Structures are given as C-alpha cells and as structure tokens.
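*Asks:* Have a look at this prediction, sequence included:
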Amino acid sequence: MKQALIFLENVALRPMLRRAAYARKQGYACYLIYSPLKEFEQAALAEMEADLGMHLFERIETTTCFELPHLRNLVRSIASEADVKGLTGMLGLFTVDGLLGAHTATLAAELGVPTQNPDALYRANNKYLMRDALRHAGVPTVDFGMAYDEQTAVEHARRIGFPVILKPVTGAASHLILKCEDEQQVIERFRMALEKLPTSANASIYEGAHVYADRAGVEHQFDPLKGMLVEGYLSGREASVEMVITEQEAVPLLVHDKIVMTEGERVFYEHLLVVPPMRFTDEEVQQMKDYATSAVRALGLQNCLSHVELRYDDRLGPQILEINPRVGGMCVADSLEALVGFDVLKAQVEQATGTFELQDAYPVKDEKYGMFTLYPPHSGVFEAVEGLEELNQLPGMVFSRLVYPIGTKIDGDDEEVFLLMCWVRGDSYESIIETYEQAERLVTFSVRKEEKASQEV
C-alpha cells in the first residue's frame, strides 16, 4: 500500500496546498478532506498541480459536515486503500460540529500516527480557557472574565480596571477587538459586537458552542455568538515568539518585533515586523522566550509549531495576548527559513509522520529582515491594485504576495485582512522602515463597498 498523508481542513486551503505539494515531492500519496471548493480555491489547486506537473491529491473528499463520526468514516475509507503515516490540519478552528483541530488529533490517535493534544488545542483556541490554564499554572496573565450580557461585562470591567478589551472567545484575525475606556463604551461595544458576530466573515468560528472544563474541573458553557471575553488591556511593545514543540520539548526559534502597530476602532493592525528585534535588549528577548515556553507548557501543546503573541509591559514584563498552535502568518515561514534555516513545510510534514528531530541548537543569523502587510481601505469587493511593479523595484524587496485574488469579498472593517504581504531585506532597520513607508505611498487598492461584505479565506 502507498504511504499516505491525509489533510483535514475546512477554511485554509491555499497554505495547505503548499504543505501537500512538499509531501508529494517526498513520495507521499496525499488525500484531502475539505469543504466544497470555492472557485478561487479550485484555481489555486489547478495552478499548484500545473507547477508540480502531476495531480496533488489521490482523492478529495468534500463535506459540509465536520462531526467526528462522519470524519472518522471518511478517514477509515482512505485508510482502507493507503498506508496512512500522518493526519494533519492547518488552522483547525471551531465549527458548528466542534473544534476541527481536536477532531483531527483524535482521529490521528485512533490511526496510531503522531498526534497533538486535543485538550491543549481546546485551551489554545478558547481564549478564556487559555488564560485559565496560564493562571492555574502560575504564569503571569491579565485578569479576565466571560460575559453573556451587558451588566456582567460591566461588572468584569469594574473588577479588572479600565481600559479593558472585549473580544470573541474563539476569534481569529484580530476580529472585533474592542478597547473600552469606561462603562458606557463597554455597554455600547458589547451590544455592537453581538449584532455583528452572526453576520461576520468569521461566523462559522463562532457557531461552535461547546462545554468544557477549566483547570479546576468546573464545566463552562461557551456560546461565542452570545458572549464576549473581557480582559485587562495590555500596553507596551508588541512581539511574537515562534516555537517548535515536540512531545517532550518546547523550543523558541525566533522573536519578531512588531514595530508598526495601529489600534483601529474594531481591529488591531500589525503593519511592519522586523527580525531580529530592534526595540528589545538581549535580556528582554530571553525573558520573552522563557515566558512563551512556560505559556505553551501550561496549555500542554505538543507536536506542533506555535505562534505566541505578547506585549512587553515595562512594569509587568512579557504578557500573553494569545497562543496559536500553528506557525505565524504573513511571512513568518520565510523569516524562519532565512534567519534560522528552519524549513516550516518540512517540519510540519515530519511532525505529522513522526520523523521530526530537534537540532541541538537553532542559531539566528546576523542579518536584518522585515515583513509588512498592506490592508484594504474598507470592506467590499476587491477589484484592483495599482503600484505593484514599482513596489517590487524598491530597495531590499525580496517578494510581494497578493493574498486574495481580484473579485474576492473582504471584511476589511472588522478584521485584519492581509491583502498584500511583502518580505524585505535591509542593511539596517532604517532601510527596511523606509521601504515600508515607500510601499505605503506607492500601492493603492480599489475595493467596491457592499452593504454586506464577507471575507473568503
């Protein structure tokens, strides 16, 4: 029987295609379980297959049902015709049928192939459970509470102290991150959030109502469409730590410095990241690495890459914003390859098949890189972009990548939409910043407003 990998996902096909292409080149037969492919996803698959010169998947099983028993039947059908060496996902977010990443981990364990920790995935994808796990383990974290009505939200805010942040408990892409300075803003923004959640581009994530126990064993009923997490606002310099985690060890690889950030009314945007960090001392970088290591261990993450986002408060030190059980977005994979020599696709396939081995050390090269993203002006239908040719001629530009094809509906008002991502190398941090500032002046997007716009992932 052919050695095979099964890819199980519901919203993030294009990055999954790159991983499958790598696995195909390594000789694995690839199978895909996914939601019905949209037109632009079919085009992306055709383009990848044209580049490879072969079919990417032996079989594609499309489904709108992601209940565990149904997925189990699909996986067993594939396993009857192939020697499955790994079962892997991409984002594994909440669905109306449960947490897809946890389902994937459960099915991998049933197949006897390497797996992640389903409990840790629940805690990483539910921000209340994440902070509860940190607090239970003694890892410093801001105060927090779950609110299902305006009065409870105000009570949490009073206890925590203003300013506070309201955010969806299972959210992604900085969607509906609402800073509140007083009780009236808590009431108004809580009400606004509950109106927007059911019709948002991320609505499928919020449909995953679930019951889960905190670290003390107390069960909580979570309905992401009807409540918001309230937590203390964190000030300070923002950074992220990229980690590789085996079943025994958690190793920080690289720290990115988010040097240009803006806080919109409903979204926090990250514009420009540089690596190695420019605003942190060596001691502060080590503090962030140690803190991130403690945080992922508190959750129990294993056999994955992890993207840990934090702010460095001058009084409190590093503080968690969120923990993602996957590699960071934008150009993080390129950053890891260029600075550390860490091949993300290779690591992901090897983790799924149990062939990954940690190096003794991951030294960071003495070079300076930056990644930046340009955002759409508002929600609507992406119709055109100008200035790309001039952009790619700027000093230090390695590449630019348009994330969404022309014609895509995007939700630029309520979440981070990485419309154009750029990767640049510089002789100095100043040269990288200058390239970013020139790019902002050069590139313009045409987005036609619609009454209701939603992003296709």
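*Replies:* Yes, it's here.
*Asks:* From here on, just use CA atoms for contacts and neighbour counts.
*Replies:* Will do.
*Asks:* Contacts only, for residue 299.
*Replies:* 120, 123, 124, 130, 133, 134 (C-alpha atoms under 8 Å, 6 or more residues apart in numbering).
*Asks:* helices or strands next to the helix or strand where the second one lies in the packing?
*Replies:* Counting by DSSP states H and E, the element that carries residue 123 is helix 118-125. Judged by 3 or more C-alpha pairs under 8 Å, 6 or more residues apart in numbering; DSSP states H and E, helix 118-125 is in contact with helix 100-111, helix 127-137, helix 282-299, strand 317-324.
*Asks:* okay, pairing it with this:
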Amino acid sequence: MSWFVLVESNTTGSGRVFCERARELGLRPVVLARDPARYPYVAADGVEARQVDTGDPAVVLSACRRLGGQIAGVTSSSEYHIATAAEVARRLGLPHPDPGAIRACRDKAVQRAVLREAGVPSAAFAPARTPGTAVAAAQRIGYPVVVKPVAGSGSVATRLCRDAAEVEAATHHVLNTDGLPPQSAVMVEEYLRGAEYSVETFDDQVVGVTRKHLGAEPYFVEVGHDFPAPLDPAARAAAGELAHAALKALELCWGPAHVEIRYGAAGVRIIEVNPRLAGGMIPRMVEEATGIDLIRHTVAKAAGRDEPLRATRERAASIRFLVADREGMLTGIDGTKAAARVPGVVEVGFTRAPGQYLVLRRSFQDRLCYVIAAADTGPAAARAATTGLHALKAHITT
C-alpha cells in the first residue's frame, strides 16, 4: 500500500478528513509533524505519524525517503505548510502545485503586487516593518484601514483601525504575538466596505461562491457561511471571473483555492487569495449542497488520481459557529442534542473540548462548536442552522 504524506495538519475540521479520504482511496496516510500529539485525531484514528522538523523542506524530504515503499502523494491541509509539501512533492517527482507560486501568494505584499501588475482589482495596500511606517502608510491610504500579518490565515491578528493609535497597537501585536509564525512586516490595507464572499475553485473551475458572516468590528471573526451565496447570476459570474483572473495572475490554477472578495461602491474586488481549500468547514457545506467532495478531490489530485468534478445535487447549506465571548475554563456546551434535532440540521460538532482554557484570540480560534444545515433553499438552510445555534450554550468559568 502506497504512502500518502501529510505535512502537519489543521487542528480542527479537514485534517482528519484528509486521512479518511486517503484511506478510502486505498492509500496509507502518515502525518509528519513537529508534535503529532497536537492533532488528537492521529491517535484516535490510528493514523501513523512521524516527529519531524517540518520547517525544513530538506528534513521533510529525508523523512519521506525513510518511510520505505512507494509514496503516492505529498500535501498539507495547513496553509503554513503547503509550500513545503509542494517543494517535497516536486523533488520526489509527484503531482504538485508550483512551490514558488505558493510562497509568493502566501506573502500578502507580493500577492498584492502581482495582482496590481496584472490589473486585477484589489485593495490599496502597503507593507510596513515598524509601527511608525504602518501609521505613515495608513495616512496615505486613508482611514479606516485593516492591519494584518504579511503571512497569516484565519483572521489571526487582523484588525480594523480607525486612527494612528490603533494602527500602532495592531502593528505591535502582529510583530510580537506568539500566535503566529515570526512576521517580518504587517500589511496595511484599504478597508473595503461591503458584503464579503469567497469563491471556491478547483484547478480552473469555479465550484461556487460562499456568503460570509462576520462578528463585531474591529475584528474579522467568521461566525457563519451560506453556500451558494444569495447572488444573482450576473454577480455570481463576475465573482468567478475575478477569482479566475487572480489565480491566473498568481499561476495557481492547480488544485483548490479560496479567493476572498468584497462587493462595494467600486464593484467587486479581491481581499486575498489563499492557495488551499477553504477553512471554516466550507468544504463540508459544499459537499452537502452539491455532492462535490473537495477534500477527496484534493487528495486524489495530489496522488495523481484526478477525478472530474460533477455536482450530483442542487441544494443549499449553511453553517453557524458558537463563539466564545470571554476567557476562562470551558466546562461544557449544552444543547447539542437539541440542535441536532432541528429539521434540516445535518451535523453538530465541536472545535474546542470541555476542560480547555479559553484565551480570546479574536480569530477562528475562538469558535467552540458549529451547526451545519442543508435544505432545498438558502433561506431554509440558514434558518435551520441559526435555530440550531440558538439551542447551544457554552459554560465558561472565569
């Protein structure tokens, strides 16, 4: 049986499913990680793991060669390690996206510059290495602005800033927080007012558009999604065309991508391009709505077993997240059985376990539990997911 190598994982959601899909394809998954115990599903599901310094592609390559036997594919479900996985797959002669294109895309300053050169509309931006230069950039762009890591994901350390003091504080946080890989700079960006969406793609095919629901400003915590987004055909086509133009400019038309956009007074513009599957359980929603299993397609492509994307149903799906509102010990979450009984709800799951101490990160890391619903129409799916969410109650001891 051939190996299917995963370089690190994500702690919730799709990481576990990558291994499940590999097994369904007759492959033998193995997770290479600095600390395999960080991923509880590895032990729970009997997934093989090796302790490896995944920050060094040469070390990862050596670990792959030591596995013995044939390797079918190398990839990652973690955005932070996709470029390393692609480089290792390239050296092993396995299917892979362009490692250089992945690295360029993950540096938001480089990504923005490439999009600007190609004439793809996005936000005004400037990288900044110090709080002072960040303030100067914000003054040129015009308040409010968004300050974010130059290489990050999941809205970690991303903040809307309305004045110089807030820009200074946000920049200092990004450059000094321990919740991110070391950052050489921040991105200061124009704040695009308007509804937020994401375009889910695979190779050069648009799978669909997702509507995003965000929590309270000044943060950008995603608290829910609807798929497909309630857009008219013209708006949906415009979103797909913009996403395709961005991916073509970035040379990323291989495998999955998650392209975030906003509609505003100036039309639709790119927020950022992510060279990976969407997070936030969006692939699960896509599967409920269309029958397309994007995780399976990603695993199959990395293993050289490309499968055509074919929708087998035309429905709608929504997800809503229970998000922590304070720090403290999570002692339990009530109402999961009641949420599961709501007509239309297809899944209720946990992203944090009772007994964990919660530190508010103002990002996806604050999510505790989720409810996914599916129905024949978007409004019905959204109502079911919201009703399920209202049945949940977190107990946090401060």
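*Replies:* Received the coordinates, thanks. Just so you know, these numbers come straight off a predicted model, no measurement behind them.
*Asks:* Quick one: the helices and strands packed on helix 118-125 of the first structure as a markdown table, columns for distance to residue 50 of the first structure too.
*Replies:* Below are those laid out as a markdown table (distance: least, C-alpha to C-alpha, whole Å):
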| stretch | distance to residue 50 of the first structure |
| --- | --- |
| helix 100-111 | 29 |
| helix 127-137 | 40 |
| helix 282-299 | 39 |
| strand 317-324 | 32 |
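*Asks:* So which of those is nearest residue 235 of the first structure?
*Replies:* With distances scored as C-alpha to C-alpha, the stretch of those nearest to residue 235 of the first structure is strand 317-324 (9.5 Å).
*Asks:* any chance you could map the strands in the stretch 1-150 of the first structure?
*Replies:* 3-8, 29-34, 59-62, 83-88, 94-95, 98-99, 144-147 (DSSP state E, counting those that start in this stretch).
*Asks:* which helices and strands sit right next to the first one?
*Replies:* Read that as strand 3-8 of the first structure. helix 13-25, strand 29-34, strand 83-88.
*Asks:* what angle separates the first one from strand 29-34?
*Replies:* Orientation note: helix 13-25 of the first structure sits at an angle of 160 degrees relative to strand 29-34 (axes from the mean of the first three to the mean of the last three C-alpha atoms, to 10 degrees).
*Asks:* For the residue nearest to the spatial centre of the second structure, list the residues it contacts.
*Replies:* The residue lying closest to the centre of the second structure (C-alpha atoms, centre = their mean) is residue 279, at 3.3 Å. When contacts are counted by C-alpha under 8 Å, 6+ apart, residue 279 of the second structure touches 13, 14, 154.
*Asks:* Wasn't it part of a strand?
*Replies:* No. Assessed with DSSP: H, G, I helix; E, B strand; the rest coil, residue 279 of the second structure is coil; it does not lie in a strand.
*Asks:* As TSV, the helices and strands packed on strand 3-8 of the first structure with distance to residue 235 of the first structure and mean neighbour count would be great.
*Replies:* Output for these, formatted as TSV (distance: least, C-alpha to C-alpha, whole Å; neighbours: other C-alpha atoms under 10 Å):
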stretch	distance to residue 235 of the first structure	mean neighbour count
helix 13-25	32	19
strand 29-34	39	22
strand 83-88	36	23
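*Asks:* between the ones you listed, which one is nearest to residue 399 of the first structure?
*Replies:* The nearest among those, by C-alpha to C-alpha, is helix 13-25 at 17.1 Å.
*Asks:* The closest one against the second structure, how far on average?
*Replies:* Taken over the aligned residues, the distance from helix 13-25 of the first structure to the second structure averages 3.1 Å (mean C-alpha distance after the TM-score superposition for the first structure).
*Asks:* Any chance you could list what contacts that helix?
*Replies:* Contacts to helix 13-25 of the first structure, defined as C-alpha under 8 Å, 6+ apart, come from residues 5, 7, 29-30, 41, 44-45, 48, 52, 56, 89-90, 345-346, 348-349.
*Asks:* quick one, longest strand in the first structure?
*Replies:* Counting by DSSP state E, the longest strand found in the first structure is strand 250-263.
*Asks:* The residue lying closest to residue 310 of the second structure once chain neighbours are set aside: neighbour count?
*Replies:* Once flanking residues are discounted, residue 310 of the second structure sits nearest to residue 292: 6.5 Å by C-alpha to C-alpha, 6 or more residues apart in numbering. Residue 292 of the second structure has 21 neighbouring residues, counting by other C-alpha atoms under 10 Å.
*Asks:* Shouldn't residue 292 of the second structure be within a helix?
*Replies:* No. Counting by three-state DSSP, residue 292 of the second structure is not found in a helix; it is coil.
*Asks:* Kind regards, and thank you for your time.
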